[in-house]
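Visitor: Quick one, structure for this:
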Amino acid sequence: MMYFLRNFSNKTRLIRAVALATAGSGVVGFTSSSDYNTSVSVSIPSLRDSLQLPWRTMKENILHSAAFTYANHSLYGASPLFFSRPDPAPDANISSGADIGDSPKRSCNCLGRDSIANAATKVAPAVVHLSVPQGFHGITLGRSVGSGTIINEDGTILTCAHGLVNFQGLRSSSKEKIEVTLQDGRSFEGTVVNVDVHADVAILKIKSKIPLPTAKLGSSSNIRPGDWVLAMGCPLTLQNTVTAGIVSCVDRKSSELGLGGMHREYLQTDCAINEGNSGGPLVNVDGEVVGINIMKVLGADGLNFAVPIDSVSKIIEHFKKNGRVVRPWLGLKMLDLNSIIVENLKERNASFPDVGRGVLVPMVFPGSPADRAGFLPGDVVVEFGGRPVGSIKEIVEIMGDKIGNPFKAVVKRKNNVTETLTVIPEEVNPDM
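Guide: Okay, the predicted model is just below:
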């Protein structure tokens, strides 16, 4: 210490050294008068201001083989604690290249210490616990549990379908009553209004003499991989449970998950969900519902899936308009193309058409509308309904719910032969 003071006998040099040493962790100020009586003040921000949003993570140890599940079997491990430290919000008065008074206030889209809690608070009162009777031929053998979200003050509840169809059947309405419990402890009898098995979406209804709390439906089209989301619901009958994570993928296709049937897309997240979370809301940091949690992968950590709310909104409109979801069927198996896939296909077969994008047809179902229209395996659809297309999703959106309407399809075949076909979609069999 004495060596240090001897080397800094000049008080001005000492002040500068102290300033440099503390510049990274606080604010240094000093005053000096003519008689060299100098004072130094150091201000260091508190640890509480630096560590924002302490976040717990839970490692799930699953002892089962990898498979998609709606009723999960999970074991819990330790819960290590780590800290997330987002950049602090800049001073609202800071400006660049202009006077303070002339610059608009700058905002920081950082995740604050209250962001998760605020989002959960907005939605939580509308999240409900469902107890569903299970059995056959009118005999109740037990009850399953699930979650849902009140989306209208009249008691309309959004949930998943797979917890209802076992006793309800695919088409007839259930005579059984579903027990619906709100966060505040009130219980109601709910009835099934609509079910769409293909998308795993269902609508329930309860009656209340007073307006019920509701959650706002957001949009899933603006979600990006890495965005923070919350999974809310009643896992293992534990009501008012909130977990959080990020969006891992915004358009995970059902074919990638090994799920047969119609083409579907899911939001993939790493939020912790378990049995009872099914049907509960996936929520963004603005407190808006952006999906319905429906399934997870056994034997893997953080592989969970939700139906995007934009798809759900369209299904709800179908329910209101037709009482069911009307889906056109062409009878094609299709695959989205991109430049890399096209290059690979051309390496295998030099006669593959020169296309930059489009939808490949690997298979045509015999006797289907596409078969009657003249589609062949190996066709690449580049236009549909008068619009260029590069994905199955675009073709589905163009068809909408137009059953029996003719659509022009431009296809490219080997050696760059172009054909224009006319296909008339039929309605998907509801029991398929």
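
Visitor: make it CA atoms for all contacts and neighbour counts henceforth
Guide: Noted.

Visitor: list the contacts for the closest residue to Thr422 other than its chain neighbours?
Guide: With CA to CA, 6 or more residues apart in numbering as the criterion, Thr422 has its nearest non-adjacent residue at 4.7 Å, and that residue is Lys408. By CA atoms under 8 Å, 6 or more residues apart in numbering, the contact list for Lys408 reads 383-386, 420-423.

Visitor: Which SSE is immediately downstream of the host helix or strand of Lys408?
Guide: Counting by DSSP states H and E, the element that carries Lys408 is strand 407-413. Following strand 407-413 in sequence order, the next helix or strand is strand 417-423 (DSSP H and E).

Visitor: quick one: buried residues of that following strand?
Guide: By 16 or more other CA atoms under 10 Å, the buried positions in strand 417-423 come out as 418, 420-423.

Visitor: Give me the residues contacting that strand.
Guide: Strand 417-423 has contacts (CA under 8 Å, 6+ apart) with 330, 353, 369-370, 372-375, 406-413.

Visitor: So which residues make contact with the helix or strand hosting Ala306?
Guide: Assigned by DSSP H and E, Ala306 belongs to strand 304-308. Applying CA under 8 Å, 6+ apart, the contact partners of strand 304-308 are 199, 220, 265-273, 282, 290-297.

Visitor: Pull out the buried members of those residues.
Guide: 199, 220, 265-273, 282, 290-297.

Visitor: Am I right that Asn194 sits in a strand?
Guide: Yes: counting by DSSP: H, G, I helix; E, B strand; the rest coil, Asn194 is located in a strand.

Visitor: Name the nearest residue to it, ignoring sequence neighbours.
Guide: Leaving aside its sequence neighbours, Asn194 sits nearest to Ile203 (CA to CA, 6+ apart; 5.1 Å).

Visitor: so the host helix or strand of the one you found versus strand 304-308, what angle?
Guide: Element membership of Ile203, judged by DSSP H and E, is strand 201-205. Orientation check (axes from the mean of the first three to the mean of the last three CA atoms, to 10 degrees): strand 201-205 against strand 304-308 gives 70 degrees.

Visitor: Tell me which helix or strand comes right after strand 201-205.
Guide: Sequence order places strand 216-217 as the next helix or strand after strand 201-205, per DSSP H and E.

Visitor: got the contact list for that next one?
Guide: The contact list for strand 216-217 (CA under 8 Å, 6+ apart) reads 123, 151, 287-290, 309.

Visitor: now do stretch 375-393
Guide: 334-337, 353, 357-364, 395, 398, 407-414, 421.

Visitor: Let's see that with 7 Å instead.
Guide: 334, 336-337, 357-364, 395, 398, 407-413 (CA atoms under 7 Å, 6 or more residues apart in numbering).

Visitor: What degree of burial does the nearest residue to Ile398 once chain neighbours are set aside show, as a neighbour count?
Guide: Counting by CA to CA, 6+ apart, Ile398 lies nearest to Gly385, which is 6.8 Å off, once chain neighbours are set aside. Counted with other CA atoms under 10 Å, residues neighbouring Gly385 total 16.

Visitor: Please generate a structure for the following sequence too, so the two can be compared:
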Amino acid sequence: MNDDKAQLPLPSMALGASDAVKTGDWTIVLGNPLGLQNTCTLGIVSSLDRSTGETGFDWMRHPLIQTDAAVNQGNSGGPMLNEIGEVIGMISMRALFGEGIGFAIPVDSIRTALPSLLSGKKVPRSYIGVKMAMREESGREHAVVDVVLDGSPAAEAGLKVDDQIVEVNSRKVRHFDEVQLAVRSLPVGTRMKLKVRRGEKSTSVVVTTADIRRLREASPASPAGRPRVVILP
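Guide: Got it, this is the predicted structure:
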């Protein structure tokens, strides 16, 4: 390669905006599925309301876009475009059993990570190590701890199964997604003060967020005992 070509900028694509993506919009997926280079498949946005928690990764809840465009091994890391060629997501996984169920990381999440990635740094993600659920009590639903992972920050801080989390850093929460969103928004190593209702008493628990890369749990199985998704290479 001569010096002139070496200095040419790499090809790039414009980034779209997550809030402009709607269910039913066209999706175009580019990649090298099964080694077949420069493959293009077409589909639609099947759902915007998916998360990693629904795909079997119950210890974290990152938003995902579901598409019915064909997705296979070799598509991971490839762009998902809208009909005008803007990047609206990055393919990450597909359903292990079933057809036409693929998932992409939304473009706004990618945009947030880009400065670190372009400077050669890793992107730390905070977690505390709980699976949560909504439970009805006295006619109202509450965010309740369903599972505490062994050795996790939550376990070390003393969070327990059936604890009801009512506040995060003095801010009231009513749904477990609010708790997960608060965790994701904080830098690794941040101390979170949780107000917890345990039985008839209220108590405070301080949890220090950790890098999710320290987590080495296998993917939980579906109710049928099988993984729900496969993360594509």
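
Visitor: TM-score of the superposition?
Guide: The TM-score (TM-score structural alignment, normalised by the length of the second structure) is 0.73; 210 aligned residues with a CA RMSD of 3.1 Å.

Visitor: re earlier: mean deviation of the strand holding Lys408 of the first structure from the second structure?
Guide: Strand 407-413 of the first structure: mean distance to aligned residues in the second structure after superposition is 2.1 Å, counting by mean CA distance after the TM-score superposition for the first structure.

Visitor: circling back: would you mind checking the contacts of strand 417-423 of the first structure for buried ones?
Guide: Buried members of those, scored by 16+ other CA under 10 Å, are 330, 353, 369-370, 372-373, 375, 407-413.

Visitor: What's Gly102 of the second structure aligned with over in the first structure?
Guide: Following TM-score structural alignment, the counterpart assigned to Gly102 of the second structure within the first structure is Asn304.

Visitor: For burial, what's the neighbour tally of its match?
Guide: 25.

Visitor: same thing with Ile210 of the first structure?
Guide: Residues near Ile210 of the first structure, counting by other CA under 10 Å, number 9.

Visitor: Show me what it aligns to in the second structure.
Guide: Match for Ile210 of the first structure (TM-score structural alignment): Leu8.

Visitor: for the second structure, what spans make up the helices?
Guide: Applying DSSP state H to the second structure gives helices spanning 3-6, 107-118, 153-157, 176-185.

Visitor: could those go into CSV alongside distance to Val29 of the second structure?
Guide: Output for these, formatted as CSV (distance: least, CA to CA, whole Å):
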stretch, distance to Val29 of the second structure
helix 3-6, 28
helix 107-118, 14
helix 153-157, 38
helix 176-185, 27
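
Visitor: Figure out which of those is closest to Thr27 of the second structure.
Guide: Proximity to Thr27 of the second structure, assessed across those by CA to CA, is greatest for helix 107-118 (13.1 Å).

Visitor: Remind me what the closest one packs against, helices and strands.
Guide: strand 87-95 (3 or more CA pairs under 7 Å, 6 or more residues apart in numbering; DSSP states H and E).

Visitor: average offset between the strand it packs on and the first structure?
Guide: Relative to the first structure, strand 87-95 of the second structure is 1.9 Å off (mean CA distance after the TM-score superposition for the first structure).

Visitor: centre of the chain versus that strand, how much separation?
Guide: Put simply, strand 87-95 of the second structure sits 11 Å off its chain's centre (CA atoms, centre = their mean, to the nearest Å).

Visitor: what sits against the nearest residue to Leu149 of the second structure once chain neighbours are set aside?
Guide: Using CA to CA, 6+ apart and skipping residues adjacent in sequence, the residue nearest Leu149 of the second structure is Gly129, 5.4 Å away. By CA under 7 Å, 6+ apart, Gly129 of the second structure lies in contact with 59, 148-149, 152-154.

Visitor: The first structure: which residue goes with Gly129 of the second structure?
Guide: So, by TM-score structural alignment, Gly129 of the second structure is matched to Gly331.

Visitor: Pull up the gap between its match and Arg372 of the first structure, please.
Guide: Per CA to CA, to the nearest Å, Gly331 of the first structure is found 10 Å from Arg372 of the first structure.

Visitor: Repeat that for Lys122 of the first structure.
Guide: 52 Å.

Visitor: To which secondary structure element is Ala340 of the first structure assigned?
Guide: Slight slip there: residue 340 of the first structure is Ile, not Ala. Using DSSP H and E, Ile340 of the first structure maps to helix 339-348.

Visitor: And that helix, what does it pack against?
Guide: Packing partners of helix 339-348 of the first structure (3+ CA pairs under 7 Å, 6+ apart): none among the helices and strands.

Visitor: Identify the residue of the second structure aligned to Thr12 of the first structure.
Guide: Aligned counterpart of Thr12 of the first structure in the second structure: none (TM-score structural alignment).

Visitor: ugh, typo on my part, it should be Gly233 of the first structure
Guide: Gly233 of the first structure maps onto Gly31 in the second structure, by TM-score structural alignment.

Visitor: show me what contacts that match?
Guide: 37-40, 74-75, 78.

Visitor: Which residues belonging to stretch 25-40 of the second structure are considered buried?
Guide: Within stretch 25-40 of the second structure, the residues scored as buried using 16+ other CA under 10 Å are 26-33, 40.

Visitor: For Gly74 of the second structure, which non-adjacent residue is closest in space?
Guide: Pro33 is the one closest to Gly74 of the second structure (CA to CA, 6+ apart), at 4.1 Å.

Visitor: wait, isn't that neighbour in contact with Gly77?
Guide: No: here Pro33 of the second structure does not reach Gly77: they are 11.2 Å apart, not a contact under CA atoms under 7 Å.

Visitor: The corresponding residue of the first structure for Val161 of the second structure: neighbouring residues, count only.
Guide: In the first structure, the residue paired with Val161 of the second structure is Pro377, using TM-score structural alignment. Other residues within reach of Pro377 of the first structure, judged by other CA under 10 Å, total 16.

Visitor: just Glu426 of the first structure next, same as before
Guide: By the criterion of other CA under 10 Å, Glu426 of the first structure has 19 neighbours.

Visitor: Now which residue in the second structure aligns to it?
Guide: The alignment partner of Glu426 of the first structure in the second structure, by TM-score structural alignment, is Ala210.
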